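>>> structural data only, the sequence is not supplied:
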């Protein structure tokens, strides 16, 4: 997910805001995302490239169930004990040894006639990435849903934040507030690495969706374009992740520096 740069920008925007993240076989897809003031409806086109099928679906289902349970019990890794992290790591590694996908990056540049097996919206259920886990250390916000939306060649990281005080009181005492942050990147395949997706960071955006129970998603977002390093294009951009497991409902990726893995499930909507 590669949100180190994003984290710095996000915390800056967040503090300013405080003061003034499916049925089986279904293929979800987000209509072209241009960082509009509000999320567009998700529709499922017929040309999404199919994922490979695991050779041992019964064992895969059991392992995925274990991972889902760990994610639900330990807040996606934010509240994980060392023992829970070790269990999740063992489950993920066993899944990775069984991965049926050997061309996950196919179509990620947006030109493949049959689309991309990654296309659609995914919600994080587990992570070991320190740069993401640290987001929950904020004294102002707690981390809500974390999504990754693939609309090749655009990949957008979406993280929802809720005021920490909101989690300490009943909803009728502190009405709901929600801040949504997005980082837009441009994806590209890497030569001779069919499961690697290169990322070029393009935009950062922060937008309140709800304040004290009132929907404010029409409020213009705050955002800026990220500078492009001279001589850097999609083919040699420093950001990337490797797809280590992929089927029709579960995606596991490992990012480059600062490292860490993400497990995500396919969803039909990123609505809060």
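Perfect, I can see it now. This one's a predicted model, so the numbers in the text were calculated from it and none came from an experiment.

>>> rest of the way, CA atoms for contacts and neighbours
Noted.

>>> how about residue 104, secondary structure?
Under DSSP: H, G, I helix; E, B strand; the rest coil, residue 104 falls in the coil class.

>>> what's the neighbour count on it?
Residue 104 has 26 neighbours, counted by other Cα atoms under 10 Å.

>>> for it, which non-adjacent residue is spatially closest?
Spatially, and ignoring its direct neighbours in sequence, residue 104 is nearest to residue 195 (4.8 Å; Cα to Cα, 6 or more residues apart in numbering).

>>> who are the packing partners of the one helix or strand that neighbour maps to?
Using DSSP states H and E, residue 195 maps to strand 193-211. Applying 3 or more Cα pairs under 8 Å, 6 or more residues apart in numbering; DSSP states H and E, we find strand 193-211 packed against helix 4-19, strand 178-190, strand 222-225, strand 239-246.

>>> can you list contacts of the next helix or strand along the chain from the longest one?
Which is helix 4-19. Per DSSP H and E, the first helix or strand lying C-terminal to helix 4-19 is helix 57-73. With Cα atoms under 8 Å, 6 or more residues apart in numbering as the test, helix 57-73 has contacts from 54, 76-77, 84, 88, 91-92, 94-95, 98, 125-126, 250.

>>> included below, for side-by-side comparison, is a second structure:
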């Protein structure tokens, strides 16, 4: 995640289109509504276009709901294209919003991604006698830190520490500083291996949508817990 979509950056790609797209299928008469953002996050959300954002968010969450965090999408190019259209519509609804401030600080849990290396780990973990649990991005804007985490319940974890620097309105530059593979009573340090950037093209009190340096996409929600080393 940023092991996530961000562990293996290569070359930059172009920004998302700012032109809204039509949704890929009819919208429910009662789309899921955004809860009122907390006052501390008001500045981050003030540019959102509420109607467009609600519709695009509902479309996106519906499209990824059965995709097994992206494993099924790898085998279905047409579904991937539909999801990208929904992401671009959501990004267009959030154009001009600042997503690099305090509301970015959270433990974010992966819902869906196109990042191949991460999906490879999720898919093949059973061959190593384990199973991938939550995949996380843990961001602290004030401290300038990012941890990319893959958990292997009950006690295994692989995480990569990074330093980050905000480049408003939506870009975060990061540099990996160290990595650790840890079990219940052992730990293997690994060398850092890269740097890059990602853009949170949409952020609200529920979810965040990311495009990274390689053109990969990531959709995360706010985890109901805070991950700590």
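Great, that's in hand. Keep in mind the model is a prediction, meaning the values are calculated, not measured.

>>> would you pull the TM-score for this pair?
Here the superposed chains carry a TM-score of 0.70, computed using TM-score structural alignment, normalised by the length of structure 2; 192 aligned residues with a Cα RMSD of 2.9 Å.

>>> correct me, but residue 13 of structure 1 touches residue 206?
Yes - under the criterion of Cα atoms under 8 Å, residue 13 of structure 1 makes contact with residue 206 at 6.8 Å.

>>> overlap in contacts, these two.
residue 222.

>>> more neighbours: which of the two?
Set residue 13 of structure 1 next to residue 206 and count neighbours by other Cα under 10 Å: residue 206 wins out with 26 against 18.

>>> excluding chain neighbours, what is closest to the aligned partner of the more buried one in structure 2?
The equivalent of residue 206 of structure 1 in structure 2 is residue 181 (alignment by TM-score structural alignment). Once flanking residues are discounted, residue 181 of structure 2 sits nearest to residue 158: 4.5 Å by Cα to Cα, 6+ apart.

>>> that neighbour and residue 134 of structure 2: what is the separation?
11 Å (Cα to Cα, to the nearest Å).

>>> now do residue 181 of structure 2
15 Å.

>>> swap in residue 216 of structure 2?
With Cα to Cα as the criterion, residue 216 of structure 2 and residue 134 of structure 2 are 19 Å apart.

>>> equivalent analysis for residue 89 of structure 2, please.
From residue 89 of structure 2 to residue 134 of structure 2 the distance is 27 Å (Cα to Cα).

>>> who has more neighbours, these two?
residue 89 (27 against 17).

>>> my read is that one is in a strand, agree?
No - the assignment for residue 89 of structure 2 (three-state DSSP) gives helix, which keeps it out of a strand.

>>> tell me the counterpart of it in structure 1.
Using TM-score structural alignment, residue 89 of structure 2 sits opposite residue 94 in structure 1.

>>> give me the nearest residue to its match, chain neighbours excluded.
residue 63 is the one closest to residue 94 of structure 1 (Cα to Cα, 6+ apart), at 8.0 Å.

>>> corresponding residue for residue 239 of structure 1 in structure 2?
Residue 239 of structure 1 maps onto residue 196 in structure 2, by TM-score structural alignment.

>>> correct me, but that match touches residue 2?
No - between residue 196 of structure 2 and residue 2 there is no contact under Cα under 8 Å: 9.4 Å.

>>> alignment lookup: the residue nearest to residue 94 of structure 1 to structure 2.
Match for residue 63 of structure 1 (TM-score structural alignment): residue 56.

>>> now swap in residue 83 of structure 1 and tell me
In structure 2, residue 83 of structure 1 lands on residue 78 (TM-score structural alignment).

>>> ok, how many other residues are close to its match?
By the other Cα under 10 Å criterion, the neighbourhood of residue 78 of structure 2 contains 11 residues.

>>> give the next helix or strand downstream of the helix or strand encompassing it.
If you go by DSSP H and E, residue 78 of structure 2 is part of helix 77-93. Once helix 77-93 of structure 2 ends, the next helix or strand along the chain (criterion: DSSP H and E) is strand 106-113.

>>> mind reading off the mean deviation between that following strand and structure 1?
In this overlay with structure 1, the average offset of strand 106-113 of structure 2 from its partner residues is 1.2 Å by mean Cα distance after the TM-score superposition for structure 1.

>>> name the SS class of the residue nearest to residue 202 of structure 2 when sequence neighbours are not counted, please.
Distances taken as Cα to Cα, 6+ apart put residue 209 closest to residue 202 of structure 2, at 5.1 Å, once the chain neighbours are dropped. Three-state call for residue 209 of structure 2 (three-state DSSP): strand.

>>> residue 209 of structure 2 corresponds to which position in structure 1?
Per TM-score structural alignment, residue 209 of structure 2 is aligned with residue 252.

>>> residues in contact with stretch 185-205 of structure 1?
Stretch 185-205 of structure 1 has contacts (Cα under 8 Å, 6+ apart) with 6, 9-10, 35, 102-106, 108-109, 152-156, 181-184, 221-228, 233-244.

>>> swap the cut-off to 6 Å and go again
The contact list for stretch 185-205 of structure 1 (Cα atoms under 6 Å, 6 or more residues apart in numbering) reads 103-105, 108-109, 153-155, 181-184, 222-226, 234, 237, 239-243.

>>> coming back round to it: among the contacts of helix 57-73 of structure 1, which ones are buried?
Buried members of the contacts of helix 57-73 of structure 1, counted by 16 or more other Cα atoms under 10 Å: 54, 76-77, 84, 88, 91-92, 95, 98, 125-126, 250.
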